[in-house]
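S.K.: Sharing a model that was predicted from the sequence below.
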Amino acid sequence: MASVSVIIPTYNRRESLRRALTSVFQQTVPPLEVLVVDDGSTDGTKEMVRAEFPQVTYLFQKNRGVSKARNRGITETRGEWIAFLDSDDEWMPRKLEKQLHALHQAPQYRICHTNEIWIRRGKRVNPRKIHQKHGGYIFPHCLPLCIISPSSVLIHRSLFLEYGMFDEALPAVEDYDLWLRICAHEAVLYLDEPLIRKYGGHADQLSRKHWGMDRFRIYALEKVLASGQLNREQTLLVLEELLRKITIFVQGAKKRHKTDTVTRYEAKRQYYEAMQAALLRGR
C-alpha cells in the first residue's frame, strides 16, 4: 500500500483540532505519519497534542500563515502521497482507504478529491451549484472559485516538484492558486462520495478577514497567465474570468471610495481587454 503523510495546519483551534486528529486515527488505512504545524497558537494546542496524540509530530511556527505551514509540512514529511486536513474539518473513517483504492485502479492520476458534507453553525447545509465538484480535466471549473477542498485532496508528492507549492505571498485563496497551476495540466480523479465533513461559519475564517477576496484570485489568474504554459483556449478562458473578476472588484472598490485601487485595476482591465482582443483577432 502506498504511503501517506497527513499535514494539519492549525491556529488556536484546540478543540476542533482534537476532532480532526481523532478522525485521522480512526482511518481504516492508517497513514505513515501525521504532522501538525501550529502557526502560533496560544490556546494550549501544543499541550493537548502532546498529551492526547503523542504519535503526532508537532511543529511550531510564529504566525507565518497557512501556506507556510502546509509547505513546511510538505518538506518535513516523507510519504509518497500527501493528504491535507484543515484543523476545523474531519474525515470519514474510510476516506484514505477509498482514495488509495481508486488511485490504485486508475494509476494515471496523481491527484484525487472527494465530495463533502457542509456543516454551518452546527447544521448541515447544501452547497450551491457553483460549488459542484468535478473530475477529469477540470481547469475551466477551477477558474470562478476553488472547487477542490484541501481537506479532501490526496496528492502525489511529485506534483509539488513540477508545479510548485503553496504561494506564501497569498494571505487567502492559496489553494485556488495551487489548483489552477496543477489543473491546467493534470487530470483529477473525483470520488462522488462525501468523505469529509467541512465546518464553516466561524469568526476566524480567512474569508471574513479580508474585503475583496477576488483581488487574491486576480493575482492567481495573472500568475498562471504569465507562466507561458497555457494553450490558446486556456488563455482565453483565463482572460474572460480575469476580466469578470476585475469588474466585480472595481465595483466594490468604488463603493469603498478606494480611488487608487480603482485606478490601478481599471488599468489592468484595459490591458487584459487589449490582450483578449488581440487573441480573438488571431483566430
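M.R.: That came through fine.
S.K.: okay, CA-based contacts and neighbour counts for the rest of this
M.R.: Will do.
S.K.: residues near P194, how many?
M.R.: The number of residues packed around P194, counting by other Cα atoms under 10 Å, is 17.
S.K.: in this structure, which spans are strands?
M.R.: When assigned using DSSP state E, the strands of the chain occupy the ranges 4-10, 33-38, 57-60, 81-84, 90-91, 111-120, 123-125, 154-156, 189-200.
S.K.: gap between the third one and the chain center?
M.R.: So that's strand 57-60. 21 Å (Cα atoms, centre = their mean, to the nearest Å).
S.K.: and that strand, what does it pack onto?
M.R.: Identification of packing neighbours for strand 57-60 by 3 or more Cα pairs under 8 Å, 6 or more residues apart in numbering; DSSP states H and E yields strand 33-38, helix 45-52.
S.K.: can you redo the strands of the chain as TSV with distance to T45?
M.R.: Converted to TSV, the strands of the chain look like this (distance: least, Cα to Cα, whole Å):
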stretch	distance to T45
strand 4-10	9
strand 33-38	8
strand 57-60	10
strand 81-84	18
strand 90-91	17
strand 111-120	23
strand 123-125	26
strand 154-156	25
strand 189-200	19
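S.K.: quick revisit: which stretch among the helices and strands packed on strand 57-60 comes nearest W91?
M.R.: strand 33-38 (13.7 Å; Cα to Cα).
S.K.: quick one: contacts of the closest one?
M.R.: 4-11, 45-46, 55-61, 69-70, 72-73, 77, 79 (Cα atoms under 8 Å, 6 or more residues apart in numbering).
S.K.: Below is structure B, check it against A:
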Amino acid sequence: MPVRDGARTVADAVHSVLADIGTHDELVVVDDGSTDGSDDLLRSMPGQIRVVANEGRGIVDALNTGLRLATGEFIARCDADDQWLPGHTELLVAELESDPEAVAVFGAAQLRGSKGDVVAHSVPPGSPTELRRAMLRGNPLIHGAVMARRGSIISVGGYRSVSGAEDFDLWTRLAESGRLGTIPDLIYDYQLSSASAHTTKRRRQARSTLRVLLQHALRTRELSVAGLARNALSAVWPVRRFWYRA
C-alpha cells in the first residue's frame, strides 16, 4: 500500500486489508514522504502491518519498494483512499492456485463519487481473448483488484516510470509473459478523484496509455488503430471513460 498524506482515509484502507488477509500474510505500507501524520498513525496501528519510509521518491519507487520488501508468493495492492471488499484475498488466491499458467488475476470494482455513493462498476472482460482485445484499446483493469505472482512481476522488470499508466505498462508486459485471468466477483472499492483532478488525470493517463500501446505494438506486432486514435483524442480532449486508472 503506497501512501502520501493519506491520514484522512488510510486507517480504513488498512483495516479493510487486515480484516481480509490470513494469519501468515503481511501488509507492507510504503509512506512516500507524508507530512500530515500518516506515518505516526500507521505505526500506531496493531496487526500484521509493516511501515516503511520512502522519503517522497514517487509512486513508482514506492511500489517497487513494497515489491522488494514483500516476501509472499502473491502480491496485491490497495491504495490509501480505497478499500478491499470481503473475500478479496480468498477469491484471487483460489484462482491463481487453480491455474498455474496465470501470472495475475483481476476482479471487479465498485467506483465511488465525491459524495461517497457508488456511481459505476468496473468488471474485467470475461475471457483471456476478450481481455487481450480490450487491452489493445486501453486499460480495462483496476490496479487494486489484482493479485499477481511476485516472481512474475520481478521477471518482467517490476514497475516503470510511465506517468499515470505504470499499472497498464506492467499488465501489458505480464500479458506478454503469461496468462492474465479474470473473475467477475466484486472485490475492491475505488474512490474516484474530484471532477477537475479526474479530467487532468485522464489527459495524463491517455498520453501515457498511448505510449504503452505503441511500445506493446513494437514488441508484439499487436495493434488497434481505433485504440490508438481514441487515446490520442483523449490526450487532448478527455472523454468520460472509467478504464483510465492510476
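M.R.: Received, thanks. As the structure is a computational prediction, the values presented were derived from the model and not from experiment.
S.K.: before we move on, back to that, just tell me which of the strands of structure 1 ends up closest to K254 of structure 1.
M.R.: strand 189-200 (29.3 Å).
S.K.: Now that closest one on structure 2. Mean distance?
M.R.: Mean deviation of strand 189-200 of structure 1 relative to structure 2 after superposition (mean Cα distance after the TM-score superposition for structure 1): 1.1 Å.
S.K.: Over in structure 2, find the residue span that strand aligns onto.
M.R.: The alignment of strand 189-200 of structure 1 onto structure 2 (TM-score structural alignment) covers residues 181-192.
S.K.: got the buried residues for the matching stretch?
M.R.: 181-183, 185-192 (16 or more other Cα atoms under 10 Å).
S.K.: about what we covered before: return the most buried member of the helices and strands packed on strand 57-60 of structure 1.
M.R.: strand 33-38 (a mean of 23; mean count of other Cα atoms under 10 Å).
S.K.: Please state the offset of that strand from the chain centre?
M.R.: Using Cα atoms, centre = their mean, the offset of strand 33-38 of structure 1 from its chain centre is 17 Å.
S.K.: Identify the residue range in structure 2 corresponding to that strand.
M.R.: Residues 26-31 of structure 2 are where strand 33-38 of structure 1 lands, counting by TM-score structural alignment.
S.K.: With I187 of structure 2 as the reference, measure out to the residue nearest the centre of structure 2.
M.R.: Structure 2 has H143 as the residue nearest its centroid, 1.6 Å off, counting by Cα atoms, centre = their mean. Taking Cα to Cα, to the nearest Å as the measure, H143 of structure 2 falls 12 Å from I187 of structure 2.
S.K.: What residues sit buried inside the longest helix along structure 2?
M.R.: The longest helix of structure 2 (DSSP state H) is helix 195-220. With burial defined by 16+ other Cα under 10 Å, the residues of helix 195-220 of structure 2 counted as buried are 198-199, 201-214, 216.
S.K.: Show me what that helix packs onto, helices and strands only.
M.R.: Packing partners of helix 195-220 of structure 2 (3+ Cα pairs under 8 Å, 6+ apart): helix 166-177, helix 225-236.
S.K.: Quick one: map G107 of structure 2 onto structure 1.
M.R.: For G107 of structure 2, the residue aligned by TM-score structural alignment is T114.
S.K.: mind listing what that match touches?
M.R.: T114 of structure 1 sits in contact with 133, 152-153, 190-196, where contact means Cα under 8 Å, 6+ apart.
S.K.: same check, this time on A109 of structure 2
M.R.: Contact analysis of A109 of structure 2 by Cα under 8 Å, 6+ apart lists 121-123, 142, 145, 186-190.
S.K.: rerun at 10 Å
M.R.: With contact taken as Cα atoms under 10 Å, 6 or more residues apart in numbering, A109 of structure 2 is in contact with 84-85, 120-124, 141-145, 184-190.
S.K.: How about E240 of structure 1?
M.R.: 143, 234, 272-273, 276.
S.K.: What is the neighbour count of the residue in structure 2 that D175 of structure 1 lines up against?
M.R.: Under the alignment (TM-score structural alignment), D175 of structure 1 pairs with D167 in structure 2. The local packing of D167 of structure 2 (other Cα under 10 Å) involves 23 other residues.
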